[in-house]
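> Any chance you could fold what I've pasted below:
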Amino acid sequence: MTRSTTRGAPTVAARLLHWFDQHGRKDLPWQSGDADGRDAYRVWLSEIMLQQTQVATVIGYFQRFTEALPTLRDLAAADEDTVLALWSGLGYYRRARFLHRAAQICVQQHGGELPRDFVALSALPGIGRSTAGAILAQAHGLRFAILDGNVKRVLTRYHGIHGHPGQSAVEKLLWLHADSHTPTARLADYTQAIMDLGATLCVRSRPRCDACPLASDCIAYRDNLTVELPSRKPSKALPTRATVMLVLRDRDGRVLLERRGPQGVWSGLWSLPEAASTDDAWRLAQRHARIDDAQALAPFTHVFSHYRLAIEPLLFDRTTAHAAIADNPDLRWCSATELAALGLPAPVRTLLQNTA
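Now for the predicted structure:
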């Protein structure tokens, strides 16, 4: 069920742009340049960081990242540890690896720039249809629709669309609406406006419909459906997995880290060695150091999108490291200074800070 704008009323784009001129966010660090000529690298980086992460959190990470790697070529030339260290704490580390690989492809195949062609841009790792549209609209003023989570929520409510937005048929309908509302001018401002509306007014809980420029013909507002729309994804109970994390610390205060493999969560990041049980943890610890005792630290749970990880940390303090690990490039003893320069999973970094 959909409903069009009242005859003679301003279009959705016109109302959003009018609202944006008065209330939109215009001082975000990736908005440098004029409305139709923003830096494509900074727009791209912000779009990737904003996936699954709110603006308030992203700003600090964005500024730190661009200070260290101010251009696409700088990103392409950086080693993976540097990129992951700059990303550390944002989570969803696959985004960072895709970002890094896409930059390298741009240097190899596109003259060190993000391509302006939609097909070529959306073919890069980590850049789908919506992200490509957002980059081209904001950096070059080209007419491409976007459909991120905020936009899906706005359009779902405005048009009264039932069904989870992730379902193929629902998403296809939302893309049609997204394209129909996209104007032919002020593309950068419109793209920011519809994202801002979803992020600041048309939020998931307790939307501020009284301040919304689209409320006059929003079906969800008219029919009191803002709680029901968007329809939630059918819930499934998350399974729980258990692991023992080894905090092996030598007499110099260095901690043993292990680089995770290319598959699974935290792939490619430096993390703590893990074992399936306390007995296995002792045996593993003895392979890497001479140990006398262990201290059980407070257990905690880290929640991923598809499972919960119950973590039991075990501290082996003031150990004497075996020299053998020098032959293993995926194991290293790290000082506090070295830890700060590595990409560590957020819960691992927190655990180490709490046991320092």
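> CA only for contacts and neighbour counts going forward, please
Fine.
> Stretch 177-186 spans what distance, first to last residue?
18 Å (CA to CA, to the nearest Å).
> Repeat that for stretch 206-226.
Length of stretch 206-226, first residue to last, CA to CA: 8 Å.
> Report the distance from that stretch to the chain centre.
Relative to its chain's centre, stretch 206-226 lies at 28 Å (CA atoms, centre = their mean, to the nearest Å).
> Which positions within it qualify as buried?
For stretch 206-226, a neighbour-count test (16 or more other CA atoms under 10 Å) marks 207, 209, 212, 213, 214, 215, 217, 218, 219, 220, 221, 226 as buried.
> please give me the structure for this one as well, since I'd like to look at both together:
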Amino acid sequence: MRDQTPFSDARSADLLHWYDRHARTMPWRISPADRKDGVKPDPYRVWMSEVMLQQTTVAAVKAYFLRFTERWPTVSALAGARDEDVMAEWAGLGYYARARNLLKCARVVHQEHGGVFPENHDALLALPGIGPYTAAAISSIAFDLPETVLDGNVERVMARLFDHHAPLPAAKSALKDYAASLTPQERPGDYAQAVMDLGATICTPKSPACVLCPWRDPCQARRNGTAAELPKKTPKTPKPTRHGIAYLARSAAGEWLLERRPEKGLLGGMLGWPGSDWSDTPTPAPPFHAQWRDLGAEVRHTFTHFHLYLRVEVADLPQGYNPQVGQLIIGKNDFKSNDLPTVMRKAYELWVEKEALG
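Down below sits the predicted model:
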């Protein structure tokens, strides 16, 4: 049970003192000084950043976050957006189920909560796409509630601070208990961001800068010389490799044949090239009968659970072609390769490269 005094542990106060001087500047963050002056975080921006940051780096997210919040500055504005516009803006950020859940969540908040995110942790958990980590992060950062936020940076910091050698993911429960024991009642939102900043900038996976760390003295792993080997992780099973075929067809007028992928599954709801299944031995499935030409090179892309080798075949799109269900013909001036998910854009770039070589 967590001690209810504001700073039951001097380590919490030391970390906040460090954060006041070294907090990272981010477009979704309220600085410690502004927060002290009474400026409150926008829960919409906190939620948006946390969804985008799942399995993605801060550097990759910043531009996406700024574009999204400029185009849709409130959760109600996002709730009214067209699905295809949101998916196009998300293209390249990966893990596309996040984008689908982003829209679902925005619409629930708009329709059932009057466009205001609930401050209750359990109510946040009930929203589409919000799991325990995101609910805790919003509760803590946006509403300054003493919830325990546990991401990869915090796990690493806790494993080293307490010299905990049980491997992840089994160690998550113990590491969360450690993190909870340090979460203060005073400034819990700043504290949560402070621990994440500490892991991102000081207590890094390799070569941690222990001499600069505000927790260098109480850190048990530093004293025991084990920091570099923590946190321990259970070895991952090697990813399998799947194969597939992408079919790129363009008309003489520069029109492209694309398809909208099914809502469920990988790249759900995204625009992409017609193609085969992705398997050990894919079954060819050209979108129409033609003399398809193999570009003689493969696109290689890695998803969470497998590697994909995608063969690219090209053909001329017949004049007056009637698109089938799920297919779209995109005019030359309307086609934007950046609206495609990364693996599909790689196929297009391969075509561009081969065209340039003649």
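> Pipe the buried residues of stretch 206-226 of structure 1 into JSON lines and attach distance to residue 237 of structure 1 and secondary structure per row.
Below are the buried residues of stretch 206-226 of structure 1 laid out as JSON lines (distance: CA to CA, whole Å; DSSP: H, G, I helix; E, B strand; the rest coil):
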{"residue": "207", "distance to residue 237 of structure 1": "28", "secondary structure": "coil"}
{"residue": "209", "distance to residue 237 of structure 1": "33", "secondary structure": "helix"}
{"residue": "212", "distance to residue 237 of structure 1": "35", "secondary structure": "coil"}
{"residue": "213", "distance to residue 237 of structure 1": "38", "secondary structure": "coil"}
{"residue": "214", "distance to residue 237 of structure 1": "36", "secondary structure": "coil"}
{"residue": "215", "distance to residue 237 of structure 1": "36", "secondary structure": "helix"}
{"residue": "217", "distance to residue 237 of structure 1": "37", "secondary structure": "helix"}
{"residue": "218", "distance to residue 237 of structure 1": "34", "secondary structure": "coil"}
{"residue": "219", "distance to residue 237 of structure 1": "32", "secondary structure": "helix"}
{"residue": "220", "distance to residue 237 of structure 1": "29", "secondary structure": "helix"}
{"residue": "221", "distance to residue 237 of structure 1": "31", "secondary structure": "helix"}
{"residue": "226", "distance to residue 237 of structure 1": "25", "secondary structure": "coil"}
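> which residues are contacting the helix or strand harbouring residue 190 of structure 2?
Using DSSP states H and E, residue 190 of structure 2 falls within helix 188-201. For helix 188-201 of structure 2, contacts defined as CA atoms under 8 Å, 6 or more residues apart in numbering pick out 12, 15-16, 19, 23-24, 32, 137, 140-149, 151, 153-154, 156-157, 183-184, 213.
> Do a quick rundown of the strands in the stretch 201-350 of structure 1.
240-250, 255-259, 270-271, 274-275, 289-290, 295-296, 300-303, 308-321, 331-334 (DSSP state E, counting those that start in this stretch).
> Would you mind listing the buried residues in the longest one?
It stands for strand 308-321 of structure 1. Buried residues in strand 308-321 of structure 1 (16+ other CA under 10 Å): 309-321.
> again, but for stretch 291-298 of structure 1
Going by neighbour count (16+ other CA under 10 Å), the buried part of stretch 291-298 of structure 1 is residue 291.
> if we can go back for a sec, go through the strands of the stretch 201-350 of structure 1 and name the closest to residue 231 of structure 1.
strand 300-303 (22.8 Å; CA to CA).
> for that closest one, packing partners?
Packing partners of strand 300-303 of structure 1 (3 or more CA pairs under 8 Å, 6 or more residues apart in numbering; DSSP states H and E): strand 308-321.
> mind checking how far the strand it packs on is from the chain centre?
28 Å.
> Give me the contacts around that strand.
By CA under 8 Å, 6+ apart, the list of residues contacting strand 308-321 of structure 1 reads 238-253, 285, 288-303.
> Of the residues you listed, grab the buried ones for PyMOL.
Burial among the contacts of strand 308-321 of structure 1 is assessed by 16+ other CA under 10 Å; the matching PyMOL selection reads:
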select buried, resi 243+244+245+246+247+248+249+250+253+285+288+289+291
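> what residue of structure 2 takes the place of residue 135 of structure 1?
Using TM-score structural alignment, the partner of residue 135 of structure 1 in structure 2 is residue 138.
> Let me know how buried that match is, in neighbour terms.
For residue 138 of structure 2, the number of neighbouring residues by other CA atoms under 10 Å comes to 32.
> before we move on, back to that, could I get the strands of the stretch 201-350 of structure 1 as JSON lines with distance to residue 46 of structure 1?
Formatted as JSON lines, these follow (distance: least, CA to CA, whole Å):
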{"stretch": "strand 240-250", "distance to residue 46 of structure 1": "33"}
{"stretch": "strand 255-259", "distance to residue 46 of structure 1": "27"}
{"stretch": "strand 270-271", "distance to residue 46 of structure 1": "25"}
{"stretch": "strand 274-275", "distance to residue 46 of structure 1": "33"}
{"stretch": "strand 289-290", "distance to residue 46 of structure 1": "43"}
{"stretch": "strand 295-296", "distance to residue 46 of structure 1": "40"}
{"stretch": "strand 300-303", "distance to residue 46 of structure 1": "25"}
{"stretch": "strand 308-321", "distance to residue 46 of structure 1": "28"}
{"stretch": "strand 331-334", "distance to residue 46 of structure 1": "31"}
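> Between those, which one is closest to residue 9 of structure 1.
Of all the strands of the stretch 201-350 of structure 1, strand 300-303 comes closest under CA to CA, at 46.3 Å.
> Which residue range of structure 2 does that closest one align onto?
So strand 300-303 of structure 1 sits over residues 299-302 in structure 2, by TM-score structural alignment.
> That stretch vs structure 1, mean deviation?
Compared with structure 1 after fitting, stretch 299-302 of structure 2 deviates on average by 1.5 Å (mean CA distance after the TM-score superposition for structure 1).
> how much space between the residue nearest the centre of structure 2 and residue 151 of structure 2?
Nearest residue to the geometric centre of structure 2 (CA atoms, centre = their mean): residue 54, 3.4 Å. Distance, residue 54 of structure 2 to residue 151 of structure 2, by CA to CA: 9 Å.
> what does residue 229 of structure 2 give?
18 Å.
> mean deviation of the top helix by length along structure 1 from structure 2?
Counting by DSSP state H, the longest helix found in structure 1 is helix 94-109. Overlaying structure 2 shows helix 94-109 of structure 1 at a mean distance of 1.0 Å from the equivalent residues (mean CA distance after the TM-score superposition for structure 1).
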